[in-house]
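>>> this one's sequence-less:
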């Protein structure tokens, strides 16, 4: 169920690894995000997961995603932030960890510390973020995509390209992106 407002969104948030990879999975999608002046910060744990963590096979997609994060960080569209040990030792977060990776966990901790929204596409991280930060402080790439469609930054003709690029880059959100597109169009033409 799509239960968020497509008409408003926060353009600055703390982002985790899976959300970065989904944003970068389509040039058309990410270019729209960039042109609308969205900005993201990520923790050093997310930096490690995205740029340096060993993978079985380094594919062209991985190489391109790594280059893109470095380029966008240089352009100040993304910013790396550091956490202290005290930030990570918040008892409430550690007790509620529930199999989250260090990237998601550190992103939630930093979002809480700085009172910023948290962007994730991980279901468990989303639930935990909503418990700790509040439902209104958790964003997904699907919500960003819906906002771009609802506000006509992305058009009907862009949707097929976004889905094709997303699938080509080995990501798995195409079905949800289709649903978001349909719902954004329904709301756009209903209101």
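Noted; the coordinates are in hand. What you are looking at is a predicted structure, and each value in this text was computed from that prediction instead of being measured.
>>> switch to C-alpha atoms for all contacts and neighbour counts from now on
Will do.
>>> all helices of this structure, in order?
Taking DSSP state H, the helices of the chain run over residues 17-24, 27-35, 44-47, 60-74, 85-88, 91-95, 102-114, 123-133, 141-150, 156-168, 174-190.
>>> ok, and here's another one to check against it:
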């Protein structure tokens, strides 16, 4: 009888241990998704603002049609990525960020545009969105770090496959978006 109680006790301890690991995986995954949802809200605000920004710039920089088309194309590509594919969304957002930088580089070449009230208002709104994105990105990257560390360390690594652990990418600027934008009118 005492051997049976010991076996039952060991099984209960192991079951408790496995439930704790499973719950930690679920908590980490949901925290990452929550962090991404904060980013997603700011991205949607950015998507809504971009057409207004492009229309304002069009009047001043009509011969910069390619730059403006690239911004709209990057926006549409980022919006087309499925919302549950976070890693693909990060790549699309880095491309969009690069094209947005080219619009603000254009404003340096057009003093009238740089002084336009609508452009300044849109630029201020976009800056606010970018600041919100930066805060959300820091939070998201922290949750990703915690998720990935747990899934890649002991005891999580032993059960990662069983409990469907998912590795998430950090939301970082890619190498292209770290370069300075060059605008030439030659």
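Here it is on my side, so go on. Quick caveat: nothing in here was measured; it's all calculated off a predicted structure.
>>> With both chains overlaid, what TM-score comes out?
The TM-score (TM-score structural alignment, normalised by the length of structure 2) is 0.28; 98 aligned residues with a Cα RMSD of 5.8 Å.
>>> any idea how far residue 78 of structure 2 is from residue 109 of structure 2?
Plainly put, residue 109 of structure 2 is 27 Å away from residue 78 of structure 2 if you go by Cα to Cα, to the nearest Å.
>>> So for those two, which residue has more residues nearby?
residue 78 (22 against 14; other Cα atoms under 10 Å).
>>> neighbouring contacts of the helix or strand harbouring that one?
When elements are assigned from DSSP states H and E, residue 78 of structure 2 belongs to helix 65-80. In this structure, residues lying in contact with helix 65-80 of structure 2 by Cα atoms under 8 Å, 6 or more residues apart in numbering are 47, 50-51, 54, 58, 89, 92-93, 95-96, 99-100, 102-103.
>>> Out of those residues, list just those in helices.
Per DSSP H, the contacts of helix 65-80 of structure 2 map to helices at 47, 50-51, 54, 58, 89, 92-93, 95-96, 99-100, 102-103.
>>> could the residues you listed be laid out in TSV, adding neighbour count and distance to residue 132 of structure 2?
Listed next are those as TSV, based on neighbours: other Cα atoms under 10 Å; distance: Cα to Cα, whole Å:
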residue	neighbour count	distance to residue 132 of structure 2
47	17	14
50	18	16
51	15	20
54	21	21
58	15	27
89	20	17
92	19	18
93	22	15
95	21	19
96	22	16
99	23	19
100	22	16
102	18	21
103	21	20
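>>> Which one of these is nearest to residue 24 of structure 2?
Using Cα to Cα, residue 89 comes nearest to residue 24 of structure 2 of these, at 25.3 Å.
>>> how close does that closest one get to residue 159 of structure 2?
28 Å.
>>> Residue 141 of structure 2: which element?
helix 117-152.
>>> Buried residues, that helix. List them.
For helix 117-152 of structure 2, the neighbour count (16 or more other Cα atoms under 10 Å) marks 119, 122-123, 126, 129-130, 132-133, 136-145, 147-148, 150-151 as buried.
>>> Stretch 177-186 of structure 1 too?
177-178, 180-181, 183-185.
>>> Closest one of the residues you listed to residue 158 of structure 1?
residue 181 (10.4 Å).
>>> Excluding chain neighbours, give the residue nearest to that closest one in space.
Nearest residue to residue 181 of structure 1 in three dimensions, chain neighbours excluded: residue 146, at 6.2 Å (Cα to Cα, 6 or more residues apart in numbering).
>>> What is the neighbour count of that neighbour?
26.
>>> if I look at it, how far off is residue 177 of structure 1?
8 Å.
>>> now swap in residue 21 of structure 1 and tell me
14 Å.
>>> which helices and strands does the one helix or strand residue 112 of structure 2 maps to pack with?
Using DSSP H and E, residue 112 of structure 2 sits within helix 111-115. Applying 3 or more Cα pairs under 8 Å, 6 or more residues apart in numbering; DSSP states H and E, we find helix 111-115 of structure 2 packed against helix 86-109.
>>> Burial check on the closest residue to residue 176 of structure 1 other than its chain neighbours, number of neighbours?
Nearest non-adjacent residue to residue 176 of structure 1, counting by Cα to Cα, 6+ apart: residue 142, 7.3 Å away. A total of 23 residues lie near residue 142 of structure 1 under the criterion other Cα under 10 Å.
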